[in-house]
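Asks: no sequence for this one, just the structure:
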């Protein structure tokens, strides 16, 4: 066993050393076209969640550094907003092309700091670059309107204008795609930005920005401020309340989103909030069972369950409940392979940090203590490390259990029985979250009824993967405000201006 530990430690040492030698591994923040340290010279470590080894140290910036970045973005906006849509489109497309040329380098950094398997990291880069390509095209179609008016000899013109500096605050679970989805859109609209990546995954953000620099993004258009949890509140206050900031774009927990929304309200600033989910995955008797099970695996275990659109509550009709649960158990046992993300064959890596592992453990332990039954998993795989949570399947979950209402954000599938369509809707909608939902049925009328009555911003009918660059991604209720992707994703970063052209007969 000691020899195995030494071998594993040596393997990770070689892995992290290779990361340090990669040309895309940046250890400084990026402000006004310069790679910089924190004004205090403070740093904090970025850890590999698989073994807690230090990948790199990056600047631990504070409120003063954030203010410098906002000022740089504000000054650059004065010129960037006047660039043509053709220029912006060209730069975004070039950024896309360069990212695609560096997939392996980006993926290795992402896996090192987030823990996700290399195959998933590469998949995220393909997904993330699709937004750069999409917004390169969309930039040239930000159109206005001419509206017929009630008066003779007058014309009503409506034009769209970039709203200014955008504060971009991104999560750790998709550290590349969340940046391209936001920054691609705001750049297409003519805005500039300051990015605050998660303290768990800043290296992917810095690598993405290095490629943006290579693509010719002018200095000051994109700025990146890195900070530890200690300085996050001070940095966030500047990014939300500085008068130069026109919009706060945030993806993360509902709890933090409410705090940022309150701060933005002080300046009546625009917000784009993509917050937590509690997605129901509903299976009716008419569903193609094998297809539903395949998509249940995708909806639940992509990124080890650490996704806001992950299936959280599996609502299965009582007539097919046992069949679904047995099939789900078999697939989980066969297809969920736990281990370090850079190991071949692994499909589920570690949870991103100790707090996340403790949260998932607490939810499962509470449910089991109150009578839930574990059919598979249910604990940390300690032989791998303290953040490797086993892929888990629970049944007999009741409303008095925390896991009944809370988003798990981990590899835990919870199955419930329902009797009819009305009960499925009642349970599915009994949450303040309203991001994603999934329905499996061959009944066309039922599919349309569920789409109409489910209180969620997105509904997947017979599909467990919703996300792409073309549709508008976002939620209702406490799952957010605004949409990302699609043409609407660019429009989020524009203001409408109404101009009345009068006296046209004079």
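Replies: Happy to help now that I have it. Note that the structure is predicted; figures quoted are calculated from it, not measured.
Asks: only C-alpha atoms from now on, for both contacts and neighbour counts.
Replies: Noted.
Asks: need the outlier residue of the chain, farthest from its centre.
Replies: residue 506 (54.6 Å; C-alpha atoms, centre = their mean).
Asks: okay, pairing it with this:
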């Protein structure tokens, strides 16, 4: 797509056409603007939900739960299966809408929709594997076991950088577990949320399920706060900043609800002397510059052995200079825009601060003004730092990669662990001992060998430690967060022995 005088208008017309193709009604104008970072213009505007609307949506989900929880899990999976079919049929349209709202390049947007399809397939299989356990009882004629039951209404609060995949992680699993869902998307990406909600409602009608099992509420932080504070919401799954999580967690805990938090990441990769540098450069560049550095798993700190640091930095700088930055709708572009002016300002502030702390900007950081004054395209920045300064310990949600050096692996692992976040980490090494030492020593929820910090598969549990929140979503046994456990004892004898050999009466 080429730039014209009416470029923003073209994008707006395209957004309307995509919504129509996805079966979603174009929303009535309202106070919530759906902007595109491609041009900075407004695609459409939407109405926001008032407190009474949020209350009603949660009420509908709570009512629907009473029936949905009794539907057998493999039957519940039929809804998710139909959703997956619709996602396959509309993959290209939904991916393009993701590009329009979040600024992702085409392959990354398609990958995000494919991630939705993958997690639906995972959830379908999971519906026949919600296993409990049977334990030996110390009492004769007794059976001791645990069973898992639907939890209730799940509130999902998602962020702009993965506007559809994170919703699918939560929703596909929650639905097969017997929960109903109320979704509060980022106010930055309301159109993709409307499209997904429409597809799920259509899937429900197609399989004869109650469409009320999924509710969508739109608006600013006050809408999310109403979801967080409502006692009918059994679990709040929130993705966003550490600051947001620090506000959400005590409010949910104060009403004895459950939280699943996916918060900030200040991810590091260690490059050892034995590393395959060609492999490392490819992995580092994608992890640091992909999605314009706006993934929670983006690589932000590079910890390189001193003996190879100069050589690796030279190769990275050469790779950075060749990265095509521009309109994510154009073929060949690898780095799209930052989400908005605030993200750009934060990046510039961090770069100024890095120089003040003794850093050297090797390349990048400058703005590219190609698509109008309200669009923020920047070249990914590579910065050598004298050490892990206070600035380096902070997460800047932008494509800045700080390069640090180390002499011994223990020192590198300590640098990796020396931040308050604990999401993703990796090491590039061909030494098995170094790899195993790193896997045992990293304090992150994700630890990789010879790949970057981003690009997690749906089969593994996703999440992190420390200020990242401790939550786990998607694969493995993450389903347990969406269910409640009951321990059951069945006495099939004619006696009534007590545990621990207690005799009473």
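Replies: It's in. Fair warning: this is a prediction, and the values are worked out from it, not measured in the lab.
Asks: before we move on, back to that, kindly provide the distance from the residue farthest from the centre of the first structure to residue 150 of the first structure.
Replies: The spacing between residue 506 of the first structure and residue 150 of the first structure, counted by C-alpha to C-alpha, to the nearest Å, is 18 Å.
Asks: what range does stretch 112-119 of the first structure cover in the second structure?
Replies: With TM-score structural alignment applied, stretch 112-119 of the first structure matches the range 100-107 in the second structure.
Asks: ends of that stretch, what's the gap?
Replies: First-to-last distance for stretch 100-107 of the second structure - C-alpha to C-alpha - comes to 13 Å.
Asks: and that stretch, how far out from the chain middle?
Replies: Computed by C-alpha atoms, centre = their mean, to the nearest Å, the chain-centroid distance of stretch 100-107 of the second structure equals 15 Å.
Asks: show residues contacting that stretch.
Replies: Here stretch 100-107 of the second structure makes contact (C-alpha atoms under 8 Å, 6 or more residues apart in numbering) with 11, 15, 34-38, 95-96, 98-99, 160-161, 163, 188-189, 191-192, 291, 328-329, 333-339.
Asks: repeat that with 7 Å
Replies: Residues from elsewhere that reach stretch 100-107 of the second structure, judged by C-alpha atoms under 7 Å, 6 or more residues apart in numbering: 35-38, 98-99, 160-161, 189, 291, 328-329, 333-337, 339.
Asks: in the second structure, which spans are helices?
Replies: Shown for the second structure, the helices assigned by DSSP state H span residues 7-21, 51-68, 73-89, 91-102, 106-126, 165-176, 190-207, 221-229, 242-254, 277-289, 309-321, 341-356, 409-417, 432-441.
Asks: ok, so what distance separates residue 490 of the second structure from residue 105 of the second structure?
Replies: Counting by C-alpha to C-alpha, the gap from residue 490 of the second structure to residue 105 of the second structure is 57 Å.
Asks: more neighbours: the two, which one.
Replies: When residue 490 of the second structure is set against residue 105 and neighbours are counted by other C-alpha atoms under 10 Å, the residue ahead is residue 105, at 28 against 11.
Asks: from residue 322 of the second structure, how far off is that one?
Replies: The value you get for residue 105 of the second structure to residue 322 of the second structure, if C-alpha to C-alpha is used, is 16 Å.
Asks: same thing with residue 33 of the second structure?
Replies: 35 Å.
Asks: equivalent analysis for residue 452 of the second structure, please.
Replies: From residue 452 of the second structure over to residue 322 of the second structure the distance is 19 Å, taken as C-alpha to C-alpha.
Asks: from the chain's centre, how far out does stretch 249-266 of the first structure sit?
Replies: For stretch 249-266 of the first structure, the distance to the chain centre is 15 Å (C-alpha atoms, centre = their mean).
Asks: in the second structure, what residues pair with it?
Replies: Against the second structure, the aligned range for stretch 249-266 of the first structure is residues 237-254 (TM-score structural alignment).
Asks: also stretch 58-74 of the first structure?
Replies: Using TM-score structural alignment, stretch 58-74 of the first structure pairs with 46-62 in the second structure.
Asks: and what of stretch 313-328 of the first structure?
Replies: The alignment of stretch 313-328 of the first structure onto the second structure (TM-score structural alignment) covers residues 301-316.
Asks: ok, the aligned residue in the first structure for residue 37 of the second structure - contacts?
Replies: Under the alignment (TM-score structural alignment), residue 37 of the second structure pairs with residue 49 of the first structure. Going by C-alpha under 7 Å, 6+ apart, residue 49 of the first structure touches 113, 114, 115, 350, 352, 353.
Asks: how long is stretch 389-402 of the first structure from one end to the other?
Replies: Stretch 389-402 of the first structure has an end-to-end distance of 18 Å (C-alpha to C-alpha).
Asks: quick check: buried residues in it?
Replies: Within stretch 389-402 of the first structure, the residues scored as buried using 16 or more other C-alpha atoms under 10 Å are 389, 390, 391, 392, 393, 394, 395, 397, 401, 402.
Asks: grab the nearest non-local neighbour of residue 51 of the first structure.
Replies: residue 385 (6.9 Å; C-alpha to C-alpha, 6 or more residues apart in numbering).
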